[in-house]
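# Next one to model:
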Amino acid sequence: MEYLYIYGSNNFAMEKEKPVISLIKAINHFHRGVSMRELAALLGVSYKTAYRYKEKVESIGFQLEKNPTTHRYKIAGKNRPEFNLSFSQQEVDFILNAINGDSEMHNRIRNKVYIHSDLQYLPGKLIEVTFGHNIKQLQKAIKDRKRVVLKAYNSVNSNSCRDILTEPVIMQDYYKRLYGYTPEKRKMIQYKTERIGSVEILQEGQMFTDRHIQNPETDVFWWMFEDRSWEVSLEFNRGAYHMIREEYPRIDELTSEIKEGIFRFNGRLASLVPPASIVLRFPGEVRIVSPPELENLCFEKLKKLPFF
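Have a look, this model is predicted:
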């Protein structure tokens, strides 16, 4: 006999409800819908078991609609529910602010909050001690409006590893990205938190709060929009599309299957760097439709290769 308490706190049911919760989250994640065979593969169960989970999801009140052509399921309704059993950044901040003290009990609670937060979705790993400490330091600096030094930050674009002074403003994309005002550049800059060696909080307060952007507008690759943007169109084969979507799930909302096995992305981007990187990572599997500037950027990057 199986038990299901989606909104309850009965620990006895936790293991039973996990696959069903995962199924709801999987369906809710893909904007174009998902087939039963894909769901079975995602959950690591048989097709028949996945179908049984689908029926259970419907029995607790979720209405699923099936596309008669693609046989993909979507959660019905104009406004799809935000179904997330992990703590968001705001929820983590609220809980940590309410916990005062440095006892062993306080530290255990803090660690559990992080483990059950959105940090668990970082690709290839659960939260690591160093990474978790850096996130806590950044959250504290944001709350106290302090400047920080990002120690030994590894920049892919400049091919360097150095310390960077910044005024942290907000973290997004499940804590994977920090947006901070960097005096050296005189503007808001995005930093990948996994590339930060350590975080040093300075005593001095933030000096350029009037230039901070609390909710930066970002594209599907999480780059901030500034003065210029590009309308980009790319075509992927099926394999490349699914691999790219795993890394950048937001491209799903701007991508459609134009013919069997070929997907077209059309969207406004804040930078040509991410699509250029994708084109070079998947030679022969990604085609540039537009703009010409993207082709030129890829060509310039290729010329830097020693064998070119």
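
# Only C-alpha atoms from now on, for both contacts and neighbour counts.
Noted.

# what number of residues lie near V113?
If you count neighbours by other Cα atoms under 10 Å, V113 ends up with 19.

# now it: how far from E91?
Going from V113 to E91 by Cα to Cα, to the nearest Å gives 9 Å.

# unless I'm mixing things up, R145 is touching F208, no?
No: contact criterion Cα atoms under 8 Å: R145 and F208 do not qualify, at 10.4 Å.

# More neighbours: those two, which one.
When R145 and F208 are compared for neighbours, R145 comes out ahead with 17 against 13, by other Cα under 10 Å.

# Look up how far N107 lies from that one.
R145 is 23 Å from N107, by Cα to Cα.

# And stretch 121-133, end to end?
17 Å.

# Quick check: buried residues in that stretch?
By 16 or more other Cα atoms under 10 Å, the buried positions in stretch 121-133 come out as 121, 127, 131-132.

# Would you pull up how far it lies from the middle of the chain?
Relative to the centre of its chain, stretch 121-133 is centred 14 Å away, using Cα atoms, centre = their mean, to the nearest Å.

# With stretch 130-142 instead?
On Cα atoms, centre = their mean, the centre of stretch 130-142 falls 18 Å from the chain's centre.

# who's in contact with L96?
R110 (Cα atoms under 8 Å, 6 or more residues apart in numbering).

# So it lies in a helix, does it not?
Yes: assessed by DSSP: H, G, I helix; E, B strand; the rest coil, L96 belongs to a helix.

# one more to line up against the first:
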Amino acid sequence: MDEQRKIYRVFQLIARLRSPFGCTKESVANDFEVSTRTIERNLNLLRDLGFIIEKNGDRFKILQYGKDLLRHEELIVFTLEEACAIRDAMDLGSIAGPLRKSLLDKLYALTELDELSETLRKNSVSMSIAQIRLAIKNKERIILKNYHSVNSNSVSNRLVEPIRFYNYFRYLLAFEVESASVRQFKTERIGEVQQTSKSWKCENLHGNQRIDMFGLSGNKPVAVVLKMTNRARHLLEEEFQEATLLISQVDDYYVYKGQVYSFEGIGRFIMGLADDVQVIEPIALQQFVVRKMNAALKTWKQAN
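Coordinates of the predicted model:
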């Protein structure tokens, strides 16, 4: 757990330092519930790795360079020996599931091996994300080819205006032209991305929707608190790596504190582990789960 939190925190710090306004040590320390001294050590680690971090007032930011201005030898890469050492350390630790895959992808992306670069290049999800990011930057429409919808159990092409990614590129929020509505798309279900070179036409309809950890969208977040067994905690972190920072241990159980925009997503998780999860807050979520379970039980009895 500690290893996961440390690595996760460093990656998150890099992301925040790359934002237009950077970040303060205090804000990052508060978010991750660590001391500012810990964040200072993380900043020094990044400097040692070659990141150029500038300070403006109390805010820190990674200095950006145009890719065409950088020579290969100036890029931050790992040698084969370094990459293998990090990978072996991960293998010996407790990091597993989606988090391990995510870390290895980023490690390989920063390694000077042609075969590792080729592995990542063939990753269709990574390629789709890169194309979508370009379309978002240029405010252009794209076609999500062969998108697999679980709800309708169908595969189709979707003409969309991509708005933003959520949950570490797990989901894409986009305006779908055919339905004239903002929808969420899971990036791993996109077959490929086709550029159209056509500009957005419906930006005024994009709205301000957000997506929670469970992939549900909305405008108003609802705070939830769950009490879980170690089994439930492990399964939640394995499926949603971002949950790691929202879980704390209390005696022999674990507490998840987060926000959701719909009870549907978190409700499915709770019902799937009914013996291992207890809803503490809010009461509305407790009532939602009870209604869903009663409806499922009624349907099951009628079918049998």
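
# Could you measure from the residue mapped onto A152 of the first structure from the second structure over to S262 of the second structure?
Aligned by TM-score structural alignment, A152 of the first structure pairs with N146 of the second structure. N146 of the second structure sits at a distance of 27 Å from S262 of the second structure (criterion: Cα to Cα).

# Show me which of these two is the more surrounded one.
More crowded of N146 of the second structure and S262, by other Cα under 10 Å: S262, with 20 against 16.

# Look at the equivalent of that one over in the first structure and give its secondary structure.
The equivalent of S262 of the second structure in the first structure is S271 (alignment by TM-score structural alignment). Assigned by three-state DSSP, the conformation of S271 of the first structure is coil.

# who touches S271 of the first structure in this structure?
S271 of the first structure neighbours (Cα under 8 Å, 6+ apart): 223, 225, 229-230.

# Assign the residue nearest to V220 of the first structure when sequence neighbours are not counted to helix, strand or coil.
Nearest non-adjacent residue to V220 of the first structure, counting by Cα to Cα, 6 or more residues apart in numbering: R250, 5.1 Å away. Recorded secondary structure, R250 of the first structure: helix (three-state DSSP).

# which residue in the second structure lines up with K140 of the first structure?
Per TM-score structural alignment, K140 of the first structure is aligned with L134.

# Equivalent analysis for L297 of the first structure, please.
Match for L297 of the first structure (TM-score structural alignment): K292.

# again with R245 of the first structure
Using TM-score structural alignment, the partner of R245 of the first structure in the second structure is E237.

# hmm, who's touching whichever helix or strand that match is part of?
Using DSSP states H and E, E237 of the second structure falls within helix 230-239. By Cα under 8 Å, 6+ apart, the surrounding residues in contact with helix 230-239 of the second structure are 96-99, 243-244, 247, 253-254, 273, 276-277.

# what's the mean deviation for that helix versus the first structure?
On superposition with the first structure, the mean distance recorded for helix 230-239 of the second structure (mean Cα distance after the TM-score superposition for the first structure) is 1.8 Å.

# Give the buried residues for that helix.
232-233, 236-238.

# what's the closest of the residues you listed to E82 of the second structure?
E238 (26.4 Å; Cα to Cα).

# how distant is the longest strand seen in the first structure from the center of its chain?
Criterion DSSP state E: the longest strand present in the first structure is strand 160-172. On the basis of Cα atoms, centre = their mean, the separation between the geometric centre of strand 160-172 of the first structure and that of its chain is 18 Å.

# Check the secondary structure at the aligned residue in the first structure for Q184 of the second structure for me.
In the first structure, the residue equivalent to Q184 of the second structure is Q190, according to TM-score structural alignment. The three-state assignment at Q190 of the first structure reads strand, by three-state DSSP.
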